[in-house]
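Engineer: one predicted model, sequence on top.
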Amino acid sequence: MHRLVAAAVVLLLSLGAARAEDPYLFFTWNVTYGTISPLGVPQQGILINGQFPGPNINSTTNNNIVINVFNYLDQPLLFSWNGIQHRKNSWQDGMPGTNCPIPPGQNWTYHFQVKDQIGSYFYFPSTAMHKAAGGFGGLRINSRLLIPVPYPDPADDYTVLIGDWYSKSHTTLKYLLDSGRSLGRPDGVLLNGKTKSSSPLFAMEAGKAYHYRICNVGMKNSLNFRIQGHAMKLVEMDGSHTVQNIYDSLDVHVGQCYSVIVTADQEPRDYVMIASTRFTKYNLSATGVIRYAGSNKPPLSELPEAPVGWGWSLNQFRSFRWNLTASAARPNPQGSYHYGQINITRTIKLANSAGTVDGKLRYALNGASFSDPDTPLKLAEYFGVADKVFAYNTVGDVPPKNVLKAPIVVGPVVLTATFRDFIEVVFENHEKSIQSYHLDGYSFFPVGMGPGEWTAESRKNYNMLDAVSRHTIQVYPKSWSAILLTFDNAGMWNIRSEDWERHYLGQQLYISVVSPARSLRDEYNIPDNQPLCGIVTDLPKPAPYT
């Protein structure tokens, strides 16, 4: 009898522990304009609680993150969370296709869980051209204490936000694009909000190892990152532990994040971090200083040079491998360690192009250029009025034969994906500029890339064993990149160019993934505080999922 009672107590305790909610992190953000001078020229910036860049979010796997955003700008505003999967919860994605923006003078509270994720990410304002004015910051997800990471605890953990920058205001940049013109080349590169810093940004103590999280939060340019006199051990990218190769420099494409371990194994003095543009005719760079503790020696004048050519970058990509032996929250729960053994049920080819519509510049995928309707796509679908807002599958699975000369059609662009289908997506780049693509709500396996056009024969060279699960992938000029993933995260998800000019002018689309069960097992109900806009404003809410 005593054994039965003891067993019952243990069972009840275990059930209570299983039902206990994961920890909550609460934030209040006041979003305002403020004067900043990152390139030495005063300009209007977007500040969060008076900060540029915004505050760093430091969380742990499975934390619930609650952020109450007060919009004190004179324009509607949304934030999106680059790489956060929002399992069953595209309501929190923060893209104009899923959410109504926060009106000026009002607030809205984001609530999402960083479920089964670890790694380095960032957030940014997804409306208009606000990203060009700031409002971005780092978002890190630490592994739970019970789950070891494949490297010793570092002496400190640093976030490095790099990106190109324009000295014109976000309203001027938006006016240029709306009037049919291009933004042209950026005016500089920033590293943690500065183009050059004489005072140290980070400190290291001789003999100790440090964790640097490097994210490209810029507008259009791939950047090469390197540290004077120091090698970088790659340990994570876009939320996945990697095989720990050593690199002198890393090409970080727009939207991507890398984590490296840097050991302070050099003579105590100052050392320079450099972020410089790649694949451009112009050379722009930003620098920051790392200081060894107890030293006041200035850095050496000779700085490491960036690599040349995209062939070098392609070879670096091919050196990246997923660490299949590391214990961690799985950043790709919808995937499999054995993804190479899953049958592909569908192939989607997306080819980018540029052209004019009514005399104005537009960018497109498969000849279709996206434009936001007044009613967010997700809301229209949820309220059962999608047919009044958009049509499904308005862009085909295969681009026109000569996509560069195909006429561009403007409107909402939505593809459907069958729930839990394993799909191959091929990005074809027929242009001379490098492209970078991101998929919300998912991580995927980038299994291959190469020059020329993709064919079925290209699959013979796929990495079907240990491609690094990630959420953003580059496509080199006149080349292709292929990814594999299972569409099992129900919701409305954005596939976009991370070149924000191209994104703003239409190089994006949404994928609707609907669970036939219409069950809470697969997707959460609409939040009670969800703002409504467009034609759904006064409609009654549908019956909730159960």
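Structural biologist: Great, that's in hand.
Engineer: switch to C-alpha atoms for all contacts and neighbour counts from now on
Structural biologist: OK.
Engineer: check contacts around residue 392.
Structural biologist: Neighbouring residues of residue 392 by Cα atoms under 8 Å, 6 or more residues apart in numbering: 413, 414, 415, 416.
Engineer: before we move on, which element is the third one in?
Structural biologist: Looking back up the chat, that one is residue 415. Assigned by DSSP states H and E, residue 415 belongs to strand 414-418.
Engineer: in space, what's closest to residue 249 - neighbours in sequence excluded?
Structural biologist: residue 226 (4.5 Å; Cα to Cα, 6 or more residues apart in numbering).
Engineer: contacting residues around the one you found?
Structural biologist: Neighbours of residue 226 in contact, by Cα under 8 Å, 6+ apart: 248, 249, 250, 273, 274, 275, 304.
Engineer: and the last one, which of the three is it?
Structural biologist: Secondary structure, DSSP: H, G, I helix; E, B strand; the rest coil: residue 304 is coil.
Engineer: what about versus this one:
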Amino acid sequence: MGKPYLLPLIALIISPLCGFVQSGDPYLFFTWNVNYATLSPMGVPQQVITINGQFPGPWINCTSNNNIVVNVFNNLDEPLLFTWNGIQQRKNSWQDGTLGTNCPIPPGTNYTYQFQVKDQIGSYYYFPTTALHRAAGGYGPINVHSRNLIPIPFNSPEAEFNVLVGDWYSKGHVTLKKFLDSGRSLGRPDGVVINGKSGNEAPKWNLIPGKTYRYRICNVGMKNSVNVRIQGHTMKLVEIEGSHTVQNVYDSLDIHLGQCNSVLVTADQTPKDYAFVVSTRFTKTVLTTTGTIHYEGSNIPASTELPAAPGNAPEGIAWSINQFRSLRWNLTASAARPNPQGSYHYGKINITRTIKIVNSASRGEDKLRYAVNGVSHTDPETPLKLAEYFGVSDKVFKYDLIKDEPSADAEDHITIAPNVVNGTFRNFIEIIFENHEKSIQSWHLDGYSFFAVAIEPGRWAPAKRANYNLIDAISRHTIQVYPNSWAAIMTTLDNCGMWNLRSVSLERNYLGQQLYFSVVSPEHSLRDEYLLPEGQLLCGIVKDLPVPAPPPPPPADA
């Protein structure tokens, strides 16, 4: 195709809509028509989900505090939801787009998402959360820029490119879903795509010699971490998932499932073509694809000798852990801070609760299931958030089926049920992810940023806190956990709502490796959480129930 994945900015429009957001902040309006199309991401025709005829979908290009309104028309033959990976939606889990918070959009109907990118900057993406629709595409980039009065810690690049990379299956999402429903695994992906293409169709980016460009790279894949490198060039890391970083220079970067990194690349080499290389990590068979960086005015093709990736397991894991340790938050940069005021001094905040998360797999009744602390999550017909709001949660789920410290036999016995953890509003918590398996894991938390303070081999113990980075750990929303290793994060449960903590692996997520944090304000105040929006879809046992009366308004001095 030969063109960068840059789409025109949607016009800003001021509107009196959306009473739950600040009226003085600009609005961006989008209309999405979601359809199936026959495309060939891996060179084989298959059914792909497009938005307005595009795959990847339209670019949401906005600025901190903008209000986003997306009217989704579901033209598929199945219910549909989208989630906004990393967009925190303060006090507004109503728009999170997971099956625990929202009724799916029925076929042939539409639903309008309305949310604000409050106090955020950075690189994100959206994707469908229903069925196995993510295996059919339906994803696209979200860029949140700093407001003009807030300087960024690097010179403005000549241009920015969205690069959505990830593994891909040539089998359709319907077939893959049948595999999982029948007890089978998805198996190995068939290849890797860049912006929905591979091979000769992969993208080409045109660069002017001497200029610097920003590449926003997200791993939107389904199973594997990837390594990204550029033939003959280095990459200066400047942002990870909404946080400006210390600007280290790398020959290659590991980007794990669900993660987004921004790098600066300067066209300072001999004018010719260079390969942009993406390959899977920690896999027996390494899958590789390339895009092309093209210097304008040259006609010399890229060398066929591709730069090598760092070593694979086990030496590659040690290399990757060391790269994680080199990532640091840029504390001198001006930016919107999504965490509570002053929380960049997180190392001085007392931990009020420690939750250990242990992932496990089982083949109960000869069907594959994945679990968290012995509970394999299943989505009830009534979304958890709606059941809680309407006061009928006791008919839908039980709180705290899992314990903060998993029992010794939690990995051996799996319970299939909705998995909801009761979170105390404004508690500062520590979550330990302990991976006892041989494959790398990746976890994402909706509604929050957290501080990724440590990753180490072996098992966690309280004494390991001595090794935490309590000064400048990256504030982010996704964390990888290497085989037979652990990872520690810290966050403040200050965002009321029902928020999804999930494995980013599509297979693991679909088969139960996720849970929800229920965070409720003790005052049930509008200061802490928005009301059920008008026009919100209702389903399950709440479909015909009267909407509960709103709480009293907050005090005038709140």
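Structural biologist: Structure received. Computed from a predicted model, the values in this text were never measured in an experiment.
Engineer: wait, which of the contacts of residue 226 of structure 1 is closest to residue 473 of structure 1?
Structural biologist: Nearest to residue 473 of structure 1 among the contacts of residue 226 of structure 1, counting by Cα to Cα, is residue 250 at 14.4 Å.
Engineer: what does residue 300 of structure 2 align to in structure 1?
Structural biologist: Structural correspondence for residue 300 of structure 2 with respect to structure 1 (TM-score structural alignment): residue 297.
Engineer: find the helix or strand that its match is a member of.
Structural biologist: Counting by DSSP H and E, residue 297 of structure 1 is found in no helix or strand.
Engineer: okay, now it: neighbour count?
Structural biologist: 13 (other Cα atoms under 10 Å).
Engineer: is it true that it touches residue 270?
Structural biologist: Yes - Residue 297 of structure 1 lies in contact with residue 270 (Cα atoms under 8 Å); the separation is 6.0 Å.
Engineer: check the mean deviation of the strand holding residue 415 of structure 1 from structure 2.
Structural biologist: Per the superposition on structure 2, strand 414-418 of structure 1 and its aligned residues are separated by 0.5 Å on average (mean Cα distance after the TM-score superposition for structure 1).
Engineer: would you state the helices of the stretch 201-350 of structure 2 in chain order?
Structural biologist: Along the stretch 201-350 of structure 2, counting by DSSP state H, counting those that start in this stretch, helices occupy 315-326.
Engineer: and residue 105 of structure 1, how far is that from residue 75 of structure 1?
Structural biologist: 9 Å (Cα to Cα, to the nearest Å).
Engineer: please read the previous query as pertaining to residue 416 of structure 1.
Structural biologist: 32 Å.
Engineer: name the nearest residue to the aligned residue in structure 1 for residue 209 of structure 2, sequence neighbours excluded.
Structural biologist: Structural alignment (TM-score structural alignment) places residue 209 of structure 2 against residue 206 in structure 1. Of all residues not flanking residue 206 of structure 1 in the chain, residue 264 sits nearest, at 5.0 Å (Cα to Cα, 6+ apart).
Engineer: is it true that that neighbour touches residue 204?
Structural biologist: Yes - shown here, residue 264 of structure 1 and residue 204 form a contact pair, counting by Cα under 8 Å, at 6.4 Å.
Engineer: and residue 319 of structure 1, what's its match in structure 2?
Structural biologist: With TM-score structural alignment as the criterion, residue 319 of structure 1 pairs with residue 326.
Engineer: in structure 2, what range does stretch 482-498 of structure 1 match?
Structural biologist: So stretch 482-498 of structure 1 is aligned with residues 488-504, judged by TM-score structural alignment.
Engineer: quick one, helices of the stretch 401-546 of structure 1?
Structural biologist: 500-504.
Engineer: ranges for the strands of it?
Structural biologist: 409-411, 414-418, 421-429, 435-439, 445-451, 472-475, 479-487, 491-497, 508-514 (DSSP state E, counting those that start in this stretch).
Engineer: again, but for the stretch 51-200 of structure 1
Structural biologist: Applying DSSP E, counting those that start in this stretch to the stretch 51-200 of structure 1 gives strands spanning 57-60, 64-71, 79-82, 107-113, 119-125, 137-142, 157-165, 188-191.
Engineer: okay, the last one sits on what stretch of structure 2?
Structural biologist: The counterpart of strand 188-191 of structure 1 in structure 2, counting by TM-score structural alignment, spans residues 191-194.
Engineer: swap in the second one?
Structural biologist: Strand 64-71 of structure 1 corresponds to residues 67-74 of structure 2 when matched by TM-score structural alignment.
Engineer: what do you get for the fifth one?
Structural biologist: Mapped onto structure 2 using TM-score structural alignment, strand 119-125 of structure 1 covers residues 122-128.
Engineer: which other residues reach the matching stretch?
Structural biologist: Counting by Cα under 8 Å, 6+ apart, 80-87, 134, 137-145, 216, 218, 239-243, 260-262 sit against stretch 122-128 of structure 2.
Engineer: one more time with 7 Å, if that's ok
Structural biologist: 80-86, 134, 138-145, 216, 239, 241-243, 260 (Cα atoms under 7 Å, 6 or more residues apart in numbering).
Engineer: for it, which positions count as buried?
Structural biologist: 122, 123, 124, 125, 126, 127, 128 (16 or more other Cα atoms under 10 Å).
Engineer: for it, what is the distance to the chain centroid?
Structural biologist: 6 Å (Cα atoms, centre = their mean, to the nearest Å).
Engineer: repeat that for stretch 173-187 of structure 2.
Structural biologist: With Cα atoms, centre = their mean, you get 23 Å for stretch 173-187 of structure 2.
Engineer: how about stretch 410-425 of structure 2?
Structural biologist: On Cα atoms, centre = their mean, the centre of stretch 410-425 of structure 2 falls 22 Å from the chain's centre.
Engineer: list the buried ones in that stretch?
Structural biologist: Buried residues in stretch 410-425 of structure 2 (16+ other Cα under 10 Å): 410-411, 414-421, 423-425.
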